[in-house]
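K.L.:
I'd like to go over a predicted model; first the sequence, then the structure.
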Amino acid sequence: MARTVRFHELGGPDVLRVEDVDAGDPGPGEVLIRVDAIGVNRAEALFRSGNYIEPVKEFPARLGTEAAGVVEAIGPGVTGFEPGRPVSVVPGFSMNDHGVYTERAVVPASAVLHRPDGLDAIGGAAVWMPYLTAYGGLVDVAGLRPGDTVVLTAASSGVGLAAIRLANHVGATPIATTRTRAKKDALLKTGAAEVIVTDEEDVADRVLGLTEGRGAEVVFDAIAGPGVTDLAKVVAPEGTLLLYGALSDEPTPYPGFDLGMPALNMRTYTVTRETTAHPERLLRAAAFISSGLRTGAFEPVVDRVFDLDEVVDAHRHMESGNQVGKIVLTVGH
């Protein structure tokens, strides 16, 4: 039996329960992982509350798509992994099918990566989703190039911090936004060229001023909602407004007509549908990120670590919006 986080109804963090569940054996194309650390992502809070891009199909439901641990067993047809190998699990499956908030998890081998040397379990649970999302959205989809400017909203999140480092790595200029001054210094320390405090400053005015009126080739937005109209004002001609999150609870308009029909590309991006679901794309992304980890250009940024039994507190902390970086759960064995 394995201690496993499940929920029997939709709701807030308090619906989460730690229960003893049979981990099962890996089937064809699957791997059994002894989980040591778990990356906590906003997608899990949305899934838990019934607001995710896919609904919960049955209860009790599991959570989690990102973890680090050690291979315990492999299923038929799996190659490239063996028991004892340190690995990371990346978001590459539905939480209706698998969940890694547990001591032992059966997951698809296609969602398992070898953990780079020198990366411990906490780092291995914190690094992949942020950098995969940043790479897939900014490089694969938006084609971020040296000399470009990228505006990053909600920049103190794990993805936002990874995007700052990635932009610098490819020679682009990252402009970060944050609601209050509390996180400004942390964003500058991470490598943001400029930080815009949205409670005090007009984003469009600042970005256009910083770019001498040209605007940003890419806006990487985690918020959506009505604020996309202001963000669209700063997209350079033929640039891209890329939405990878929906922190706003309000409808998201298409602002092109209100702004006089500029040459605006606006689209959504999800790492599970456009990067990790495609083996070749995942391979390229993993190679890029592993290279950055080896050189020190990339590193996991961990805000707080909780024990698996403190999962309710971890989700409350995530929903408070006070974190800078990744929240991680650890699993004692």
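P.N.:
Received, thanks. Source: prediction; values computed, not measured. Numbering: from 1, shown residues only.

K.L.:
make it CA atoms for all contacts and neighbour counts henceforth
P.N.:
OK.

K.L.:
Count the residues that sit near Pro279.
P.N.:
For Pro279, the neighbour count with other Cα atoms under 10 Å is 12.

K.L.:
Quick check: it vs Leu144, distance?
P.N.:
Remark: distance between Pro279 and Leu144 (Cα to Cα, to the nearest Å) = 22 Å.

K.L.:
Same check on Gly27?
P.N.:
In terms of Cα to Cα, Gly27 sits 40 Å off from Leu144.

K.L.:
Neighbour count: these two, which is higher?
P.N.:
It is Leu144, of Gly27 and Leu144, that has more neighbours when counted by other Cα under 10 Å, with 23 against 16.

K.L.:
mind checking the SS state of that one?
P.N.:
Classification of Leu144 by DSSP: H, G, I helix; E, B strand; the rest coil places it in coil.

K.L.:
quick one: contacts for it?
P.N.:
Taking Cα atoms under 8 Å, 6 or more residues apart in numbering as the criterion, Leu144 is in contact with 138, 167, 170, 172, 217-218.

K.L.:
So which residues of the stretch 201-333 of the chain form strands?
P.N.:
Applying DSSP state E, counting those that start in this stretch to the stretch 201-333 of the chain gives strands spanning 216-221, 235-243, 265-268, 302-307, 326-330.

K.L.:
ok, back up a step: can you tell me which of the contacts of Leu144 are buried?
P.N.:
Neighbour-count burial (16 or more other Cα atoms under 10 Å) is assigned, among the contacts of Leu144, to 138, 167, 172, 217-218.

K.L.:
Farthest pair within those residues?
P.N.:
Ala167 and Glu217 (12.0 Å; Cα to Cα).

K.L.:
Identify the contacts common to those two.
P.N.:
With Cα under 8 Å, 6+ apart as the test, Ala167 and Glu217 both reach 144, 150.

K.L.:
ok now the helix or strand encompassing Glu44, how far from the chain's centre?
P.N.:
Assessed by DSSP states H and E, Glu44 sits inside helix 42-49. Distance, stretch centre to chain centre, for helix 42-49: 13 Å (Cα atoms, centre = their mean, to the nearest Å).

K.L.:
in it, what's buried?
P.N.:
Applying 16+ other Cα under 10 Å to helix 42-49 flags 43-49 as buried.

K.L.:
First-to-last residue distance for stretch 299-309?
P.N.:
OK, stretch 299-309 end separation, Cα to Cα: 27 Å.

K.L.:
And stretch 316-331, by the same measure?
P.N.:
Stretch 316-331 has an end-to-end distance of 19 Å (Cα to Cα).

K.L.:
Relative to Asp309, how far out is Gly215?
P.N.:
Gly215 sits 46 Å away from Asp309, going by Cα to Cα.

K.L.:
whoops, I mixed them up, Tyr101
P.N.:
With Cα to Cα as the criterion, Tyr101 and Asp309 are 10 Å apart.

K.L.:
More neighbours: those two, which one.
P.N.:
More neighbours surround Tyr101 than the other of Tyr101 and Asp309, with 28 against 18 (other Cα under 10 Å).

K.L.:
ok, the more buried one touching Gly64?
P.N.:
Yes. Counting by Cα atoms under 8 Å, Tyr101 touches Gly64, with 5.4 Å between them.

K.L.:
okay, pairing it with this:
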Amino acid sequence: MARVVRFHQLGGPEVLRIEHVDIPDPSQGEVRIRVKALGLNRAEALLRAGTYIETPTFPSGLGLEAAGLIEAVGPGVEGLAPGDAVSLVPPQSMVRWPTYGERINMPAALVVKHPPALDWDTAAATWMPYLTAYGALIDLAGLRRGDFVVVTAASSSVGLAAIQIANRVGAIPIAVTRTSAKWQALLEQGAAYVVASGEEDLAARLAEISGTQGVRVVLDPIGGPIVAPLTAAMAEGGIFIEYGGLSPEPTPFPLFAVLSKRLTLRGYLVHEITGDPVRLEAAKRFILDGLESGAFRPVIARTFVFDQIVEAHRYLESNEQFGKVVVRV
């Protein structure tokens, strides 16, 4: 028996329960992992609330990130053995492959032997943000030296990973945050510029920063009214990558900016990378290289223990965090 987190109805953090379940032996191509830490993501709160791209089947597990020790390997697994320290690439379905548990079975293809220097918390905080940012900025946008790139929700784990990736390739990251409260912290994390969208004219400030060159890449998980000023500051031929929909307000289509500047507006999910073995392998090499060199440093906002999973989800939805929320198991 192992403790796992499940929910039996949609709702707020209070619907999460810690329950005891039997964990079977790993099947063909699977490994069983003794989990040491979990990384929390907005997607998990959305699944719990019934607003995610997946539909839970009750009782439903959840979770996309974890790190721990391999306890057992199933038939057909090569290159992994009991005792290996590993972390997880987010599964295509967290309903099928939930990570919130003391012990979990996962496909071996999603398991990464992470650098020994990573502690459990940091390892659990790595793959979702860096894969998401890599897929958008490097794989899709082809971000290059000298490009201005705007990162909204910049204090999120994906936003901070995007800033580090931009610096890694010599691009110029502009962090957009709602207020100036996190201004200095974003500069310390590598943002070349910080814009407080609730306190400044966003389009004017971005135009002032990028000058005649303009912003070539925008990475945004918000949508809503902010799309108009962001596209207004973009360069001809720029690409706007939308990977979320956090705004409760309607998202206007910036018709004249798109036409006059020949912009590409691109919806994006990290599944595009994790579901393609070739692209995933390239992403893992890029991220592992950055981790080993010290260029990539996952930022952890706060840690909780497993029994505090409800409190951890409340904090996840508070918008107070700077970086990743981690739960130790």
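P.N.:
Right, received. Where do you want to start? Predicted model, so just to flag it, every value in this text is computed and none were measured.

K.L.:
where's the residue of structure 1 positioned farthest from its centre relative to Ala232 of structure 1, distance?
P.N.:
Centroid-distance maximum for structure 1: Gly260 at 33.3 Å, with Cα atoms, centre = their mean. Counting by Cα to Cα, the gap from Gly260 of structure 1 to Ala232 of structure 1 is 11 Å.

K.L.:
Just the closest of the buried ones among the contacts of Leu144 of structure 1 to Thr153 of structure 1, please.
P.N.:
Nearest member of the buried ones among the contacts of Leu144 of structure 1 to Thr153 of structure 1, counting by Cα to Cα, is Val218, at 11.3 Å.

K.L.:
ok, that closest one - contacts?
P.N.:
Contact analysis of Val218 of structure 1 by Cα under 8 Å, 6+ apart lists 138, 142, 144, 148-151, 235-236, 239-242.

K.L.:
quick one: which of the residues you listed has the most company?
P.N.:
Sorting these by how many neighbours each has (other Cα under 10 Å) puts Val151 first, at 30 neighbours.

K.L.:
What helix or strand is it located in?
P.N.:
Counting by DSSP H and E, Val151 of structure 1 is part of strand 149-152.

K.L.:
Contacts for that strand next, please.
P.N.:
By Cα under 8 Å, 6+ apart, the list of residues contacting strand 149-152 of structure 1 from outside reads 160, 163-164, 167, 172-177, 215-221.

K.L.:
From those residues, list the buried ones, please.
P.N.:
Buried among these (16+ other Cα under 10 Å): 160, 163-164, 167, 172-177, 215-221.

K.L.:
so Gly136 of structure 1 touches Glu274, yeah?
P.N.:
Yes. With contacts counted by Cα under 8 Å, Gly136 of structure 1 reaches Glu274, the gap being 7.4 Å.

K.L.:
For these two, work out which one has more neighbours and name it.
P.N.:
Gly136 (23 against 17).

K.L.:
Assumed the more buried one was part of a helix.
P.N.:
Yes. Assigned with three-state DSSP, Gly136 of structure 1 falls within a helix.

K.L.:
for the closest residue to it other than its chain neighbours, what are its contacts?
P.N.:
Of all residues not flanking Gly136 of structure 1 in the chain, Thr275 sits nearest, at 6.0 Å (Cα to Cα, 6 or more residues apart in numbering). Counting by Cα under 8 Å, 6+ apart, Thr275 of structure 1 touches 132, 136, 281-282, 285.

K.L.:
okay if I get those as TSV plus distance to Val31 of structure 1?
P.N.:
Output for the contacts of Thr275 of structure 1, formatted as TSV (distance: Cα to Cα, whole Å):
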residue	distance to Val31 of structure 1
Leu132	21
Gly136	25
Arg281	21
Leu282	18
Ala285	21
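
K.L.:
Just the buried ones from those?
P.N.:
The neighbour count (16+ other Cα under 10 Å) marks 132, 136, 282, 285 as buried among those.

K.L.:
Can you find the partner of the last one in structure 2?
P.N.:
Put plainly, it is Ala285 of structure 1. Mapped onto structure 2 by TM-score structural alignment, Ala285 of structure 1 lines up with Ala283.

K.L.:
does Val86 of structure 2 count as helix, strand or coil?
P.N.:
Assignment for Val86 of structure 2 (three-state DSSP): strand.

K.L.:
just checking, it touches Ile70?
P.N.:
Yes. Val86 of structure 2 is in contact with Ile70 according to Cα under 8 Å; the separation is 7.2 Å.

K.L.:
returning to that earlier point: and the buried ones among the contacts of Leu144 of structure 1 as JSON lines, adding distance to Ile53 of structure 1?
P.N.:
Formatted as JSON lines, the buried ones among the contacts of Leu144 of structure 1 follow (distance: Cα to Cα, whole Å):
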{"residue": "Leu138", "distance to Ile53 of structure 1": "21"}
{"residue": "Ala167", "distance to Ile53 of structure 1": "27"}
{"residue": "Ala172", "distance to Ile53 of structure 1": "31"}
{"residue": "Glu217", "distance to Ile53 of structure 1": "27"}
{"residue": "Val218", "distance to Ile53 of structure 1": "24"}
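
K.L.:
For the longest helix along structure 1, name the packing helices and strands.
P.N.:
Assignment by DSSP state H gives helix 279-295 as the longest helix of structure 1. With contacts defined as 3 or more Cα pairs under 8 Å, 6 or more residues apart in numbering; DSSP states H and E, the packing partners of helix 279-295 of structure 1 are helix 128-134.

K.L.:
Could you pull up the contacting residues of Arg314 of structure 2?
P.N.:
Shown in contact with Arg314 of structure 2 (Cα under 8 Å, 6+ apart): Pro13.

K.L.:
how near is it to Thr51 of structure 2?
P.N.:
17 Å.

K.L.:
again, but for Gln9 of structure 2
P.N.:
Distance from Gln9 of structure 2 to Thr51 of structure 2, by Cα to Cα: 13 Å.

K.L.:
Also Pro254 of structure 2?
P.N.:
For Pro254 of structure 2, the distance to Thr51 of structure 2 equals 26 Å [Cα to Cα].

K.L.:
higher neighbour count, the two?
P.N.:
Neighbour tally, Pro254 of structure 2 and Thr51, criterion other Cα under 10 Å: the higher count belongs to Pro254, 17 against 13.

K.L.:
Would you agree that one is in contact with Pro229?
P.N.:
No. Applying Cα under 8 Å as the test, Pro254 of structure 2 and Pro229 come out as separate, 9.2 Å apart.
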